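Chemist: Below are the sequence and a predicted model for it; my questions follow.
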Amino acid sequence: MTADASLLIVEDEPKIARLMADYLQTHGFGTTTLDDGNAVMPWLEEQQPALILLDLMLPGQDGLSLCRSIRQRYPQTAIIMVTAKVEEVDRLLGLELGADDYICKPFSPREVVARVKAVLRRSQAAQSATLAVDDPNAPVQLNEDGWQAIAGGQDLGLTAVEFQLLRVMMRAPGRIFSREQLMDHMYRDNRIVSERTVDSHVKKLRKKISEVLPERDIIRSVYGVGYKYQPDE
């Protein structure tokens, strides 16, 4: 999902908005430009862009509050924040707001195009993975809103960490995750934990699954490497 994707540029500096629009259009993207934060949510009620380039400082509703509102109402829409305030970067990418990426002013048009393409690729991959997780024929179904894993019609009663582990592996069936990679997904606060902690959580997760699906071994260990989700018999 790159060329022909529809993009929304929210930028109140006309020269910057025109520069981004012109350069993105030459690379095959369709663009719309808005210069007032108050116009964004009404526009989104009528349109569905693949990605929004959202300036931090805007007249009307500011970029931070807009990012939060967009995430709540349109969670599948990718967002790249555009800012001259480097000290805001951690907030822009944090769980509080959930921006997919950021661009700091001043920037080069090539950087904008490269970041847009990269975010769209990730967004498309994530949406495909979500479809795989929601497969009704999978041995385990995930209710991500309720943080539940259902197997054989039963709630497995997973902890938050166990649910995170299962979700990460289910989004990439057959992929082997190292313990370090799994730790990164388990603990977003960068706490220091040992690889044995990962092994302990995986052991508990496998036990809960086997109690409901005794003949299925869907979480498999790969000696010396890590773990993978393998739903096939």
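Modeler: Yes, it's here.

Chemist: hey, let's count contacts and neighbours off CA atoms from now on
Modeler: Noted.

Chemist: Strands along the chain, start to end?
Modeler: Counting by DSSP state E, one finds strands in the chain at the ranges 6-10, 30-34, 51-55, 78-83, 101-104, 141-143, 148-151, 154-155, 177-178, 219-222, 226-229.

Chemist: for the fourth one, packing partners?
Modeler: The reference is to strand 78-83. Counting contacts by 3 or more C-alpha pairs under 8 Å, 6 or more residues apart in numbering; DSSP states H and E, strand 78-83 packs against strand 51-55, strand 101-104, helix 109-133.

Chemist: from the chain's centre, how far out does the second one sit?
Modeler: So the one you mean is strand 101-104. Distance of strand 101-104 from its chain centroid, counting by C-alpha atoms, centre = their mean, to the nearest Å, is 16 Å.

Chemist: Which parts of that strand count as buried, going by neighbours?
Modeler: Asp101, Tyr102, Ile103 (16 or more other C-alpha atoms under 10 Å).

Chemist: Need the winner for burial among the helices and strands packed on strand 78-83.
Modeler: Highest mean neighbour count among the helices and strands packed on strand 78-83 (mean count of other C-alpha atoms under 10 Å): strand 51-55, with a mean of 25.

Chemist: of all the helices and strands packed on strand 78-83, which lies closest to Val168?
Modeler: helix 109-133 (9.7 Å; C-alpha to C-alpha).

Chemist: now the angle between strand 78-83 and the closest one, please.
Modeler: 150 degrees (axes from the mean of the first three to the mean of the last three C-alpha atoms, to 10 degrees).

Chemist: Run through the residues that contact Gly152.
Modeler: Gly152 is in contact with Pro139, Val140, Val212, Leu213, counting by C-alpha atoms under 8 Å, 6 or more residues apart in numbering.

Chemist: Next up, a structure to set beside the first:
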Amino acid sequence: MDKKVLIVEDENSIRGFLKINFRRNDFTVIEASSGEEGFRKAMLENPHIAVLDVMLPGKDGFTLCKELRDRFPDMGIIMLTARNQDMDRIMGLEQGADDYLSKPFNPIELMLRVKAIIRRIESKDVFKDKEVVERNGFKLDLYSQKLYKGDKEIYITPKEYLLFKLFIESPGKAFTRDELLNIIWGYEYFGDPKIVDVNIRRLRTKIEEDPSEPKYIQTIWGTGYRWNNEEDI
């Protein structure tokens, strides 16, 4: 399966330049122009490598780096900055970055550093993507985006698929309604926040034996939802 790289850079010209170089090296490229968008796409796409600009609108690169490192311990993270200052480099590494490059940089050097990080990831045997995620009797096919319970397919909408994928890949993790809204619908969504509850309720009717007494997607009263981490339910 293709290697995935997340590029979070607000300058279109630099982001386009990076995209071309990564695609030439057989990467699937995920783009974002802000820290908020970058985190949301990381949660949905699970990239192997993230290339983060330090100076981003809204959430800066250092904050995003820390959030990604907390959520994805094995992700390779490289920081980019236009400021050639030791303090930036130190701060980036302290937040969990694997490496650091100052602009302007040589694309060959960037790819060499990326490949070095990939070798580290491969040596830990965590680089291989799973085409099928299995938990509690469910099978989620990431290629076809189909959900099965046992051998029976459960028909779900694209948003229900994203919700289910997020839950099943993060068992036991509590998500607030705002987090789910931002991750699945995006920070630019300004509709009714109750859309989260509506989609959870609809998803429960499809996967739970008794939607009124859910055992898979649990409600955390006053907060949000989480996937039951017990394997034998």
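Modeler: Okay, I see it. Quick caveat: nothing in here was measured; it's all calculated off a predicted structure.

Chemist: TM-score, when you put one on top of the other?
Modeler: With the length set by TM-score structural alignment, normalised by the length of the first structure, the two chains reach a TM-score of 0.53; 164 aligned residues with a C-alpha RMSD of 4.6 Å.

Chemist: ok, Phe39 of the second structure to Asn228 of the second structure distance?
Modeler: Computed as C-alpha to C-alpha, to the nearest Å, the Phe39 of the second structure to Asn228 of the second structure distance reads 24 Å.

Chemist: hang on, isn't Thr130 of the first structure packed against Arg171?
Modeler: Yes. Counting by C-alpha atoms under 8 Å, Thr130 of the first structure does reach Arg171; the two are 6.8 Å apart.

Chemist: now the helices for the second structure?
Modeler: 12-24, 35-45, 61-71, 86-94, 107-123, 158-168, 177-180, 195-207 (DSSP state H).

Chemist: just how off-centre is the first one within its chain?
Modeler: If I follow you right, that is helix 12-24 of the second structure. The chain centre lies 20 Å from the centre of helix 12-24 of the second structure; the measure is C-alpha atoms, centre = their mean.

Chemist: what angle do that helix and strand 49-53 make?
Modeler: Using the same axes, to 10 degrees, helix 12-24 of the second structure lies at 160 degrees relative to strand 49-53.

Chemist: packing partners for helix 12-24 of the second structure?
Modeler: strand 3-8, strand 27-32, helix 107-123.

Chemist: before we move on, the earlier item: want to throw the helices and strands packed on strand 78-83 of the first structure into CSV with distance to Trp43 of the first structure?
Modeler: What follows is these, written out as CSV (distance: least, C-alpha to C-alpha, whole Å):
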stretch, distance to Trp43 of the first structure
strand 51-55, 12
strand 101-104, 22
helix 109-133, 21
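
Chemist: Between the ones you listed, which one is closest to Lys208 of the first structure.
Modeler: helix 109-133 (18.5 Å).

Chemist: list the helices and strands that closest one packs on?
Modeler: Packing contacts for helix 109-133 of the first structure, counted by 3+ C-alpha pairs under 8 Å, 6+ apart, involve helix 14-26, strand 78-83, strand 101-104, helix 160-170.

Chemist: change it to 6 Å
Modeler: On a contact count with 3 or more C-alpha pairs under 6 Å, 6 or more residues apart in numbering; DSSP states H and E, helix 109-133 of the first structure meets no helix or strand.

Chemist: by how many degrees do it and strand 6-10 diverge?
Modeler: Using the same axes, to 10 degrees: helix 109-133 of the first structure against strand 6-10 is 120 degrees.

Chemist: just to revisit the earlier point, turn the strands of the first structure into TSV, including distance to Asp90 of the first structure.
Modeler: Shown next, in TSV, are these (distance: least, C-alpha to C-alpha, whole Å):
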stretch	distance to Asp90 of the first structure
strand 6-10	21
strand 30-34	25
strand 51-55	15
strand 78-83	12
strand 101-104	10
strand 141-143	29
strand 148-151	30
strand 154-155	36
strand 177-178	26
strand 219-222	34
strand 226-229	30
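
Chemist: Nearest to Val193 of the first structure among these would be which one?
Modeler: Shortest separation from Val193 of the first structure across those is recorded for strand 177-178, at 14.1 Å, computed as C-alpha to C-alpha.
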